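Colleague: the following block contains a protein sequence and its predicted model.
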Amino acid sequence: MVAPNAVTAMALCFGLTGVRYGISGEWERAVLSILFAGVLDGLDGRIARLLRGESRFGAELDSLSDSIAFGVAPALILYLWSLHAMPKFGWIFALAHALSCALRLARFNANIDVDVQPHKSAGFLTGVPAPAGAGLAFVPLYLWLVTGEDIFRAWYVVAPWAAFIAFLMISNIATYTWSALRLRKRIRLEAIALAGLLAALLVTDPWLTLLLICGLYVALIPFGILSYAKVRRQREAAADPAA
C-alpha cells in the first residue's frame, strides 16, 4: 500500500506547488506542476493494481488529492492569472471549478460499491474526469503562452470557458476511457509511433501540443456520447426479446 499512496501524496503536493508558482506569477511552472500531478494520478492506480496494494484508504486519499490538485489548485491559478480582474464575480467562477470537481469526485466515491454502473460497464466515464478537467480549464492560458495575446487572459474569455469545463465535469455525458478506445491490430504500430512523436512534441513545444491534445479531447466528446447511445440501444434490444 505504501508505494501507490506515496505517489498519490506526491500528486497532491505537486498540485499545491502549482498554487505556489501561481502566487509568484510563474505561470508556466504553475501549469506544469498541475500537469505533472495528472501524470502521477494516472500512475498511482496502476501501481496499486500491479503491487496488489489496492485499499479503501488509497481510494479515499486519491479522491482528496484529486480534489485539491485538480479542483482547488487550478481554480486558484485561474483566479490569480485572470479572474481576479472580473468585477464582483471572478471568484465565483473560480469556485465553480473547485466545487464541480469536488461534486464529481463525491459522486464517484458514492458509486464505488454500486453494482450497476452502465457507463463503467460499457468502458465509459460519467462526465469529464478531474485531471482532464484541470487540463482543459487551462486552454486560455495555453493560448496566451503560445500567442502572447492578452485577449486570452481577459476575464470575459476565461470565465465562460471555466464555467463550461465545470459543467462537463459534473455532467452525465459518457466520455471515453483508455479501455473504450480499442485499437485494431493493423494500426497498433502506428499508434505506438504516434505516442513517441507526441512525447517529443511535448518536449519541443509543450503549449501548442497541449492545445492540440485538448482540442482532440473536446472533439471526441460528441463521439463518446454517440458511441454510448449505440451501446445503450443494443442493451435495450437484448433485454427486450420482442424488440
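Modeller: Yep, that arrived.
Colleague: only C-alpha atoms from now on, for both contacts and neighbour counts.
Modeller: Fine.
Colleague: tell me how far the residue positioned nearest the centre of the chain lies from Ala9.
Modeller: Most central in the chain under C-alpha atoms, centre = their mean is Ala132, positioned 1.4 Å from the mean C-alpha point. Counting by C-alpha to C-alpha, to the nearest Å, the gap from Ala132 to Ala9 is 19 Å.
Colleague: if we can go back for a sec, what about the residue nearest to the centre of the chain, distance to Met169?
Modeller: 9 Å.
Colleague: measure how buried the residue nearest to Pro129 when sequence neighbours are not counted is and give me the count.
Modeller: Distances taken as C-alpha to C-alpha, 6 or more residues apart in numbering place Met169 nearest to Pro129, at 6.3 Å, with adjacent residues excluded. Counted with other C-alpha atoms under 10 Å, the neighbours of Met169 add up to 25.
Colleague: hold the first one in mind and look at this next one:
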Amino acid sequence: MTEKPRPKLRRLPINRLIPNMLTVSALCAGMTAINFASREMWEASVFAIVVAAILDGLDGRVARMLNAQSKFGAELDSLSDFVSFGVAPPMILYFWVLEGAGRVGWVFVLFFSVCMALRLARFNTALEDPNKQAWENNFFTGVPAPAGALLIMYPLVLSFMFGDDLFRSPFMAGFFLSIIGGLMVSRIPTFSFKKAKIPAAYVLPVMIAVGLFVAFLVSAPWAMLSVIGAIYLGSIPMSFQSYRKWKKRAADGELEEDEEIDVDTSVKEDN
C-alpha cells in the first residue's frame, strides 16, 4: 500500500512580506513610545511616534513597488495605525501632563482615540465607494491619522525648546486633543501628496530641498517638527480652496485625463 504524498506547505517570497514587516515595525514603534512615556523619556517617545509615521508612509508604497498588495496587509495596517496613532500619542500626553487633571484628562484621551477609530473606519469604507471621482484622491477627508498623531504632540515638542512653564499644561494638551480629534473626523479636505508627480525640471531642486530638510531635521529636530506642524496647519485653508477649484473644474468638465488619478483600493498608503 503506497503512502500518500504529504501536501507541500505554501511558501511566499520574502518580498511579499516586507510591507507587512514595515507595518508590524510601526506597531512596535507605537507601543515602544508608550513604554518610553511611562518612564518619562519624553523625547524618545516622540521620536518613536515619528518613526511609526515614517514606516506607515512606506509600507503601502513598498507594497505597490513590489506588487505585494493584499487585503490582509490593508487590515493589518489599519489596526497598526489605531495603536500607533490613536492610542500611543494620547497616552504620551496623559503620562506627561493629563494624569494630573484626573478624570477630565482621561476624557480627552478617550475622545481622541474614539475620533481616530471613527476616522479609520470611515477611510476603510470610503475606499470601496464606487461614486468617488479619481481627482478626489488628491485630498484626504479630514486630517489623516499620522498627521493627527504628530499634531497633538505639538505642546510637548514646543516644551523641548522653550521649557515646561508655558506649554506643560493640561488645558493646552486637552485643547490640542479636542481640536485635532475634531479635524480628523471633519469633512474638511486636506492635501494628499501620495500621488503627486514632480516635473522633470524640478527633480534636482526637490532633491536638494530634501537634503536640506534631512540636515535640519538631524541637527534641530524639534525646531523642524514645530515648523512642519505650523506649515501643515496653515495649509488646511489652502487645501479647502484648492478642493473647491478642483470640484468646480470637474463639474464644468475642464479636467484633463492626466489630471485624474487612478484609484487603487488593494492597499492603503495613508489614512
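Modeller: Okay, I see it. What you are looking at is a predicted structure, and each value in this text was computed from that prediction instead of being measured.
Colleague: any idea what the TM-score is?
Modeller: The TM-score (TM-score structural alignment, normalised by the length of structure 1) is 0.93; 239 aligned residues with a C-alpha RMSD of 1.7 Å.
Colleague: circling back to that earlier point, thinking the residue nearest to Pro129 of structure 1 is in contact with Gly133, fair?
Modeller: Yes. Counting by C-alpha atoms under 8 Å, Gly133 is a contact partner of Met169 of structure 1 at 6.5 Å.
Colleague: buried sites along stretch 226-233 of structure 2?
Modeller: 226, 229, 232 (16 or more other C-alpha atoms under 10 Å).
Colleague: counterpart of the residue nearest to the centre of structure 1 over in structure 2?
Modeller: Counting by TM-score structural alignment, Ala132 of structure 1 corresponds to Ala147 in structure 2.
Colleague: residues touching its match, list them.
Modeller: Contacts for Ala147 of structure 2 (C-alpha atoms under 8 Å, 6 or more residues apart in numbering) come out as none.
Colleague: and for the one 5 residues further on?
Modeller: By C-alpha under 8 Å, 6+ apart, the contact list for Ile152 of structure 2 reads 89-90, 173, 176-177, 180.
Colleague: what distance do you get for it to Glu128 of structure 2?
Modeller: Per C-alpha to C-alpha, Ile152 of structure 2 is found 29 Å from Glu128 of structure 2.
Colleague: burial count for Val107 of structure 2?
Modeller: 14.
Colleague: which residue range of structure 1 does stretch 118-126 of structure 2 align onto?
Modeller: Under TM-score structural alignment, the match for stretch 118-126 of structure 2 is residues 103-111.
Colleague: who's in contact with the matching stretch?
Modeller: For stretch 103-111 of structure 1, the surrounding residues in contact (C-alpha under 8 Å, 6+ apart) are 60, 63, 66-67, 117, 129-130, 169-170.
Colleague: need the buried ones from those residues selected in ChimeraX.
Modeller: Of these, the buried ones can be selected in ChimeraX as follows, counting by 16+ other C-alpha under 10 Å:
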select :63,66,67,129,130,169,170
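Colleague: out of the contacts of stretch 103-111 of structure 1, which one sits closest to His97 of structure 1?
Modeller: For these, the residue nearest His97 of structure 1 by C-alpha to C-alpha is Met169; the value is 8.7 Å.
Colleague: quick one: secondary structure of the aligned partner of that closest one in structure 2?
Modeller: Here Met169 of structure 1 is matched to Met184 in structure 2, going by TM-score structural alignment. Assigned with DSSP: H, G, I helix; E, B strand; the rest coil, Met184 of structure 2 falls in the helix class.
Colleague: next one: Lys132 of structure 2
Modeller: Quick answer, by three-state DSSP: Lys132 of structure 2 is coil.
Colleague: in structure 1, which of the contacts of Ile152 of structure 2 still touch?
Modeller: On the basis of both residues aligned by TM-score structural alignment, their matches' C-alpha atoms under 8 Å, what survives of the contacts of Ile152 of structure 2 in structure 1 is 89, 176-177, 180.
Colleague: most neighbours of all those residues, which one?
Modeller: Pro89 leads those on contacts (other C-alpha under 10 Å) with 30 neighbours.
Colleague: ok, now how distant is it from Leu212 of structure 2?
Modeller: Distance from Pro89 of structure 2 to Leu212 of structure 2, by C-alpha to C-alpha: 28 Å.
Colleague: mind listing the shared neighbours of Met169 and Gly133 of structure 1?
Modeller: By C-alpha under 8 Å, 6+ apart, no residue touches both Met169 of structure 1 and Gly133.
Colleague: first to last residue in stretch 163-181 of structure 1, what's the distance?
Modeller: 28 Å.
Colleague: can you mark which positions in that stretch are buried?
Modeller: 163, 165-170, 173-177.
Colleague: cool, stretch 129-142 of structure 2 as well?
Modeller: In stretch 129-142 of structure 2, counting by 16+ other C-alpha under 10 Å, buried: 135-142.
Colleague: could you check which residue of structure 2 pairs with Val158 of structure 1?
Modeller: That one, Val158 of structure 1, aligns with Ala173 by TM-score structural alignment.
Colleague: count the neighbours of its match for me.
Modeller: Neighbour count of Ala173 of structure 2, defined by other C-alpha under 10 Å: 25.
Colleague: thought it was touching Val157?
Modeller: No. With contacts counted by C-alpha under 8 Å, Ala173 of structure 2 stays clear of Val157, the gap being 11.6 Å.
Colleague: circling back to that earlier point, Serialize the contacts of stretch 103-111 of structure 1 to a markdown table and add fields for distance to Phe152 of structure 1.
Modeller: Below are these laid out as a markdown table (distance: C-alpha to C-alpha, whole Å):
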| residue | distance to Phe152 of structure 1 |
| --- | --- |
| Glu60 | 36 |
| Ser63 | 31 |
| Asp66 | 26 |
| Ser67 | 26 |
| Gln117 | 39 |
| Pro129 | 24 |
| Ala130 | 23 |
| Met169 | 22 |
| Ile170 | 25 |
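Colleague: for Tyr228 of structure 1, state which of the contacts of stretch 103-111 of structure 1 is nearest.
Modeller: Using C-alpha to C-alpha, those come closest to Tyr228 of structure 1 at Gln117, 12.9 Å.
Colleague: list the contacts of the equivalent of Ala52 of structure 2 over in structure 1.
Modeller: When structure 1 is aligned by TM-score structural alignment, Ala52 of structure 2 is paired with Ala37. Listed by C-alpha under 8 Å, 6+ apart, the contact set of Ala37 of structure 1 reads 10-12, 14-15, 69.
Colleague: can you tell me the helix or strand for the counterpart of Val214 of structure 2 in structure 1?
Modeller: Matched to structure 1 by TM-score structural alignment, Val214 of structure 2 sits across from Ala199. Using DSSP states H and E, Ala199 of structure 1 maps to helix 188-204.
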